[in-house]
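In: Show me how the following folds:
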Amino acid sequence: MSKDQFDAAIGVVPPSTVDVEAVLDRERRRARVRRVANPWTAAGAGVAAVAAGVAVAFVPGAPAPALVPPAASKTPSENPCAVLPYPPQTGAPIPETSAAASSRLTAVLTAAVQQRLAAGTTLGPHEHGVYPKGVAHGPLEFFHVFSAPVPHESTCSGGEDYFTSSATTAKGERKGNLMAIVTRLGGNATPSTECTPPPERTEGSCHRRTGPHGETILESTVRQPGGPTMYRSEVTRPDGTGVILDAENVAGDAKRGGAPDMPSPPLSLTQLTEIALDPGLTLYP
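Out: Modelled structure (predicted):
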């Protein structure tokens, strides 16, 4: 059978309805906020995104994603989205619309950060403040990231549900960045509550304590020798809100390594925790 006869026999192959770029963006976000013991795991391991039977493997340092054959499918009765890493959120539904919560959280965080930054420091937009694709948000402007879990054969994609914001800081040539996540507990952006060793080829510290109103506080530092430093404060509130605040001494993303843009992050661990404990930084005002 000739190629023309074969093409005529099978007909026209319908175009794919999968937005691969959207899947890649979603899985990159999930890699940044996934609840893992090692906050920099995404820098040292591949991230798999699956949609419509095609797996896209992120290989560190690779110029482009590599296509991988789909895994063997499960029986139709099994739902891959019913198990980890897609746990249900345990926090109650929030009492506000997403727009109202985003606006309120932005005002609270911006005021708290500006009170603590060194004099003369300015805030600018950050590369991670783009969502959905092509929609840029201002410095420390919260937005709601949401994607429903979507099962396909033996894999599950999506499952995001949290509020996040970010900003680049600058004082002269010294630049850094800040990132915040506010979420209902139980989802894939839930703060950690136990200390773990720092990632391989890094050094760091971790301290766990209880806050003034029963909050669980985890304060950690991760440093790449000769490279950037990340401070992280994770607060689990009794009302069902989880807060994660990061400060890094690079303008972009510390996970990429390279030389730091300032001696230390723009906010200290103590300052991050003070902000995370602000009563206004909650989903249940």
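
In: can we go C-alpha only for contacts and neighbour counts from here?
Out: Noted.

In: need the longest helix for the protein.
Out: Selection of the longest helix in the chain by residue count, based on DSSP state H, yields helix 98-116.

In: Could you give the separation of that helix from the chain centroid?
Out: From the chain centre to the centre of helix 98-116 is a distance of 18 Å (CA atoms, centre = their mean, to the nearest Å).

In: got the buried residues for that helix?
Out: Neighbour counts over helix 98-116 (16 or more other CA atoms under 10 Å) mark S98, A101, S102, R104, L105, T106, V108, L109, A112, V113, R116 as buried.

In: Which elements pack onto the very next helix or strand once past that helix?
Out: The helix or strand immediately downstream of helix 98-116 is strand 122-124, counting by DSSP states H and E. Judged by 3 or more CA pairs under 8 Å, 6 or more residues apart in numbering; DSSP states H and E, strand 122-124 is in contact with strand 160-171.

In: Check the offset of the strand it packs on from the chain's centre.
Out: The answer for strand 160-171 is 10 Å, by CA atoms, centre = their mean.

In: tell me the angle that strand makes with helix 98-116.
Out: Orientation check (axes from the mean of the first three to the mean of the last three CA atoms, to 10 degrees): strand 160-171 against helix 98-116 gives 30 degrees.

In: quick one: contacts of strand 160-171?
Out: With CA atoms under 8 Å, 6 or more residues apart in numbering as the test, strand 160-171 has contacts from 30, 102, 106, 120-126, 128-129, 138-149, 175-184, 187-189, 251-252, 266.

In: what about stretch 241-260, start to end distance?
Out: The first residue of stretch 241-260 is 32 Å away from its last residue (CA to CA, to the nearest Å).

In: Count residues in the vicinity of L178, would you?
Out: 30 (other CA atoms under 10 Å).

In: My guess is it contacts N249. True?
Out: No - counting by CA atoms under 8 Å, N249 is not a contact partner of L178; they are 9.2 Å apart.

In: here's the other one to compare against:
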Amino acid sequence: MTHQVFDELIGTPPPSRVDVDGIVRRERRSRSARRLGGALAAVLALALAVGVRDRPGAAEVTPRASASSPTADTRFRLVFDTDETADATARRLGQELDRAMRKVAPGAVWFWMPDQPGEPRRPDGQAPTFSHRGRADLINGSSGLSYQGRRGALRLSISPEVHSDASSGPVSYYWACRMPPDVREDNRYHRVCEEATSPGGARMKIQTYTGKRQPTVQHLVVVQLPDNRTLELSVQNMVGVDESAVPAQPEAPLSREQVREIAVQIADQIKS
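Out: Below you'll find the predicted structure:
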């Protein structure tokens, strides 16, 4: 993997805080003092330097270069051109999800929940492991989530905004809340939908599904990404696998607003 690709995946590190100009100035003052030859002159020079630096109220001189230094770009790209870059992208996505979760929902805990029957058990406390299965247009990961006594499931996926359909050609993600004329609402759920725009200007769709027959709750947020991709984050109050999943409590572990904020924070870290 090239250094450029790694830089794009992990982002640019913040600029150094070492005051190089200050170190050079202090070294020059020390050399000048030694060249004076007399002990008295050296002591006076040191006293003046210390007096100016330590005088109460004296302002610290900041190098002009630091004031004009650009802000480091810590965002990353979704790169899948090799198995190595795809794995690095998956790891970075997991790190961003964990970071956003700890910021929006401090104290939230991951716990193992299988994605399908027979899946090998992983230790609790680990953020979801994302899988791309060799595809550049699809990546997903899921985990159990516990927050303030509420438990449920979280799933994050990235998929194409416009994909090809063999029968009808290109098909775009449907951003409108009103269902298309040829699509009927699922009468098992009550759906609340909101069309929105992220602080960065990306299209968003926020939905909440509440079961009419069972006390199920799911918050679903979709955010538009660069390069013909969308990010979808779902949190629900169900625990278990497939048909064995049951509601853990009446509410999802995270609120609608928290799911929205986590999705936005992750999307803001992905660049073209």
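
In: which residues are in contact with both of L178 and N249 of structure 1?
Out: P266.

In: Just the residues contacting stretch 215-226 of structure 1, thanks.
Out: 192-195, 198, 201-211, 229-238, 257, 259, 269, 273.

In: Quick one, which of those are buried?
Out: 192-193, 198, 206, 229-237, 257, 269, 273.

In: Just list the residues touching R116 of structure 1, thanks.
Out: R116 of structure 1 makes contact with L267, Q271 under the criterion CA under 8 Å, 6+ apart.

In: now swap in Y284 of structure 1 and tell me
Out: I94, P95, D239, T241.

In: for the residues you listed, which one is nearest K133 of structure 1?
Out: Among the contacts of Y284 of structure 1, I94 lies closest to K133 of structure 1 (CA to CA), at 25.1 Å.

In: List the residues that contact the closest one.
Out: Contacts of I94 of structure 1 by CA under 8 Å, 6+ apart are L283, Y284.

In: now G211 of structure 1
Out: G211 of structure 1 neighbours (CA under 8 Å, 6+ apart): I217.

In: And it, what's its match in structure 2?
Out: Using TM-score structural alignment as the criterion, G211 of structure 1 maps onto S198 of structure 2.

In: just A247 of structure 1 next, same as before
Out: Checking TM-score structural alignment: A247 of structure 1 goes with V235.

In: Now that match: closest residue in space that isn't a chain neighbour?
Out: L154 (4.5 Å; CA to CA, 6 or more residues apart in numbering).

In: Walking through the stretch 151-285 of structure 1, point out its helices one by one.
Out: Remark: helices assigned in the stretch 151-285 of structure 1 by DSSP state H, counting those that start in this stretch are 269-276.

In: all strands for it, in order.
Out: 155-157, 160-171, 174-184, 203-210, 216-223, 229-236, 241-248 (DSSP state E, counting those that start in this stretch).

In: Output those in TSV; the columns should cover distance to V50 of structure 1.
Out: What follows is these, written out as TSV (distance: least, CA to CA, whole Å):
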stretch	distance to V50 of structure 1
strand 155-157	6
strand 160-171	15
strand 174-184	24
strand 203-210	33
strand 216-223	30
strand 229-236	29
strand 241-248	27
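
In: Looking at those strands, spot the one closest to I10 of structure 1.
Out: strand 155-157 (28.5 Å).

In: Which residue numbers in structure 2 does that closest one align to?
Out: The aligned range for strand 155-157 of structure 1 is empty, by TM-score structural alignment.

In: before we move on, what about stretch 68-78 of structure 1?
Out: Under TM-score structural alignment, there's no match for stretch 68-78 of structure 1.

In: Can you give me the distance of V243 of structure 1 to A49 of structure 1?
Out: Relative to A49 of structure 1, and taking CA to CA, V243 of structure 1 is found at 26 Å.

In: more crowded one of these two?
Out: Taking other CA under 10 Å, V243 of structure 1 and A49 do not tie; V243 has more neighbours (29 against 22).

In: My read is that that one contacts P191, right?
Out: Yes - counting by CA under 8 Å, V243 of structure 1 does reach P191; the two are 6.6 Å apart.

In: I275 of structure 1 -> structure 2?
Out: With TM-score structural alignment as the criterion, I275 of structure 1 lines up with I262 in structure 2.

In: quick one, the longest helix of structure 1 and strand 174-184 angle?
Out: Using the same axes, to 10 degrees: helix 98-116 of structure 1 against strand 174-184 is 140 degrees.

In: mean shift of helix 98-116 of structure 1 relative to structure 2?
Out: Superposing on structure 2 and averaging over aligned pairs (mean CA distance after the TM-score superposition for structure 1), helix 98-116 of structure 1 comes out at 0.9 Å.
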